[in-house]
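A.B. asks: sequence first, then the predicted structure, then my questions.
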Amino acid sequence: MLTAAPKWLIERPIAHRALHDLKQGRAENSIGAFKAAIRADYAIECDLQISATGEPVVFHDSNLLRMTGETGNVCDFTPDELNKFKLAKTDDGINTLQKHLEKMAGRVPVILELKGLHGRHKDLVEGTAAALRNYDGQVAVMSFRPEICQHFATLLPDIPRGLTAKGDATHHETHARHMIDFDLQFISYDVNALPHPTTTWLQQERIPIITWTVKTPKQVELTRNWADQMTFEGFDPDTLPQPDVNLDEFGISVF
């Protein structure tokens, strides 16, 4: 039998890689983007990669090139070395999960996506659990790799765990098996695949459904019709009209 994640997970829109906007000097997954999300009272989704010391850092890609212009893999550098690399030419460097949690101080929920790295899953899970062990805020973890969440459950079983997923209807059996076998409590699904047999089934089971990544009026409508909450980017969800208003006519308010 499936167990649902707590309701706080879907109470507020979730800022994808925090509330980033390069026009305002805020890079994705940066301390500045976290602060902006906190000011706007949005939940935060962010990504975790493993550093050379085993301490998780808040960063999406496995390599440095796209966000810093530097060469090399994140896992080959220490947190101190990574902090010297500036994100998208802003003032923020790459920071540890611990540093981000200290800045958040439990003021908004955070959903952590653990990125799998072959041979380092154990280190990433244990490093994340160590950072969260004394954290009092609302936090959940998720991954495309359900075995990562399964390992995490052995360390901090009270923290909600979810599956990040995508794919057409042919993937339903695999997704359903993962949700049941790995005791996952919510799902974060590719909005462009909705409606989907997996999310329809989970709605019937009252399991929270989050979409990613919502950027357009059509994707907002898909979320409203087939899910519980959005992971958004590039607009302010609090400015959106009620569901009976045509979003294409209204337009999306960008930052």
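C.D. replies: Now that the structure is in, tell me what you want to look at. The structure displayed is predicted, hence computed values, not measured ones. Numbers count the residues shown, from 1 in each chain.
A.B. asks: only C-alpha atoms for contact and neighbour calcs from this point on.
C.D. replies: Fine.
A.B. asks: so how far is the longest helix seen in the chain off the chain centroid?
C.D. replies: Across the chain, the helix with the greatest residue count (assigned by DSSP state H) is helix 121-132. Using C-alpha atoms, centre = their mean, to the nearest Å, we find the averaged C-alpha position of helix 121-132 to lie 16 Å away from the chain's own average C-alpha position.
A.B. asks: and for stretch 170-177?
C.D. replies: Averaged C-alpha coordinates place stretch 170-177 at 21 Å from its chain's average position (C-alpha atoms, centre = their mean).
A.B. asks: could you do stretch 52-59 as well?
C.D. replies: Between the centre of stretch 52-59 and the centre of its host chain there is 16 Å, according to C-alpha atoms, centre = their mean.
A.B. asks: swap in stretch 155-174?
C.D. replies: 13 Å.
A.B. asks: and stretch 187-195, by the same measure?
C.D. replies: Here stretch 187-195 shows a centroid-to-chain-centroid distance of 14 Å under the convention C-alpha atoms, centre = their mean.
A.B. asks: how long is that stretch end to end?
C.D. replies: 14 Å (C-alpha to C-alpha, to the nearest Å).
A.B. asks: list the helices and strands the longest strand along the chain packs on?
C.D. replies: Of all segments of type strand in the chain, defined using DSSP state E, the longest is strand 43-50. The contact analysis (3 or more C-alpha pairs under 8 Å, 6 or more residues apart in numbering; DSSP states H and E) places strand 43-50 against strand 14-16, helix 31-40, strand 56-58, strand 110-114, helix 121-132.
A.B. asks: contacting residues around that strand?
C.D. replies: For strand 43-50, the surrounding residues in contact (C-alpha atoms under 8 Å, 6 or more residues apart in numbering) are 12-19, 29, 34, 37, 56-62, 74-75, 97, 108-117, 120, 123-124, 231.
A.B. asks: ok, 7 Å please
C.D. replies: The contact list for strand 43-50, computed with C-alpha atoms under 7 Å, 6 or more residues apart in numbering, reads 12-18, 29, 37, 56-60, 62, 75, 108-115, 124.
A.B. asks: alright, now check it against this:
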Amino acid sequence: MAGLDWLTARPIAHRGLHDAKNGVIENTLSAARAAMEAGYSIELDVQPDRDLVPVVFHDFTLDRLTTGSGPVSALSAKELAGIAFKGTDDRIPTLSDFLAVVSDHVPVIVEVKTDFTGMPEFCARIADVLKDYEGRVAVMSFDPGTVDAFRRIAPALPRGIVAESFRQDKPEGMTWWDVFRLRHLLHGWRTKPHFVSYSVDDLPAVAPMALRWVFGLPLITWTVRSEKQRRRSDTWADQITFEGFRA
């Protein structure tokens, strides 16, 4: 896909430039502002609220990071906005809220959290939010069905596949054949990703390297937390998604 140089032009702050010890929590507007001040691109996670409104939050439950509890999907965006992150004044933003703050100061990469059912209705809601955003933005997901949904719904929107070897564990409900297809990106003929985000610890790997070398797809890595991992990424990929240090 032409015009994706911005995707790899600068390091990508994983869930924003968060630092819990100093009160900056992942996927918050504070983490977004910190990343912008440092000049990093931002990776964020979105999932649906009760009404399929895209909200920026990683875990499927509220318990780890907030003063609330239970599933994110059980509440509305308005209700979620009333729940504080532990030890901060930050609230859970919608994707629209997040983009309004970033306003193309830096690129944004939106990881869509799903249950591996594709969730095309939710993808359509995300695409609807992004269609009026004039900044540099891309979507990506572990779920090939989600990537394929964006291919059909918003073909001009840059889309990527997130993957790893899955050697340590496999997603619940999947067969080893399912995992093999994910590991080796065998859905590529259908999903037609514009870029790949692959686990840094699993590189080099045949499928992402082939897509990079043969087809010229940008390859970014996750999640880089050390200089050793950064050197590995520099050898095999085009850019890092990092946390825990200043890249």
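C.D. replies: Yes, it's here. All values reported here derive from a predicted model rather than from experimental measurement.
A.B. asks: read off where the longest helix of structure 1 ends up in structure 2.
C.D. replies: Per TM-score structural alignment, the counterpart of helix 121-132 of structure 1 in structure 2 is residues 119-130.
A.B. asks: show me which residues of that stretch are buried.
C.D. replies: Of the residues in stretch 119-130 of structure 2, those with enough neighbours to count as buried (16 or more other C-alpha atoms under 10 Å) are Met119, Pro120, Phe122, Cys123, Ala124, Ile126, Ala127, Leu130.
A.B. asks: what's the answer for stretch 157-172 of structure 1, then?
C.D. replies: In stretch 157-172 of structure 1, the ones that count as buried by 16+ other C-alpha under 10 Å are Ile159, Pro160, Arg161, Gly162, Leu163, Thr164, Ala165, Lys166, His172.
A.B. asks: burial of the closest residue to Arg206 of structure 1 other than its chain neighbours, as a residue count?
C.D. replies: Closest residue in space to Arg206 of structure 1, ignoring its immediate chain neighbours: Ala4 at 6.8 Å, by C-alpha to C-alpha, 6 or more residues apart in numbering. Residue crowding around Ala4 of structure 1 was assessed by other C-alpha atoms under 10 Å; the count is 18.
A.B. asks: ok but Ala4 of structure 1 is inside a helix, no?
C.D. replies: No: when DSSP: H, G, I helix; E, B strand; the rest coil is applied, Ala4 of structure 1 is found to be coil, with no helix at that position.
A.B. asks: is it true that it touches Leu184?
C.D. replies: No: judged on C-alpha atoms under 7 Å, Ala4 of structure 1 makes no contact with Leu184 at a distance of 8.2 Å.
A.B. asks: which helix or strand contains the aligned partner of Met140 of structure 2 in structure 1?
C.D. replies: Using TM-score structural alignment to pair residues, one finds that Met140 of structure 2 aligns to Met142 in structure 1. With elements taken from DSSP states H and E, the one containing Met142 of structure 1 is strand 139-143.
A.B. asks: got a list of contacts for that strand?
C.D. replies: Taking contacts as C-alpha under 7 Å, 6+ apart, the residues outside strand 139-143 of structure 1 that touch it are 109-115, 149, 159-164.
A.B. asks: dump those residues into CSV; add distance to Gln219 of structure 1 as well.
C.D. replies: Formatted as CSV, the entries for the contacts of strand 139-143 of structure 1 read as follows, by distance: C-alpha to C-alpha, whole Å:
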residue, distance to Gln219 of structure 1
Pro109, 23
Val110, 22
Ile111, 20
Leu112, 22
Glu113, 21
Leu114, 24
Lys115, 24
Cys149, 27
Ile159, 29
Pro160, 25
Arg161, 24
Gly162, 21
Leu163, 20
Thr164, 17
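A.B. asks: OK, contacts around the residue lying closest to the match of Met140 of structure 2 once chain neighbours are set aside?
C.D. replies: The shortest distance from Met142 of structure 1 to any residue that is not its chain neighbour, by C-alpha to C-alpha, 6+ apart, is 4.4 Å, and that residue is Gly162. In this structure, Gly162 of structure 1 makes contact with Val141, Met142, Ser143, Leu184, Gln185, Phe186, Ile187, judged by C-alpha under 7 Å, 6+ apart.
A.B. asks: out of the residues you listed, who's nearest Thr216 of structure 1?
C.D. replies: Distance ranking of these against Thr216 of structure 1, using C-alpha to C-alpha, places Ile187 first at 20.8 Å.
A.B. asks: burial of the alignment partner in structure 2 of Met104 of structure 1, as a residue count?
C.D. replies: In structure 2, the residue paired with Met104 of structure 1 according to TM-score structural alignment is Val102. Counted with other C-alpha under 10 Å, the burial measure for Val102 of structure 2 works out to 19 neighbours.
A.B. asks: repeat for Glu102 of structure 1
C.D. replies: The number of residues packed near Glu102 of structure 1 is 10, by other C-alpha under 10 Å.
A.B. asks: show me what contacts it?
C.D. replies: By C-alpha under 7 Å, 6+ apart, the contact list for Glu102 of structure 1 is empty.
A.B. asks: state the distance from it to Gln219 of structure 1.
C.D. replies: Here the criterion is C-alpha to C-alpha. By it, Glu102 of structure 1 lies 33 Å from Gln219 of structure 1.
A.B. asks: quick one, helices of the stretch 101-250 of structure 1?
C.D. replies: Taking DSSP state H, counting those that start in this stretch to define them, one finds helices in the stretch 101-250 of structure 1 at 121-132, 146-155, 172-181, 197-204, 217-226, 247-250.
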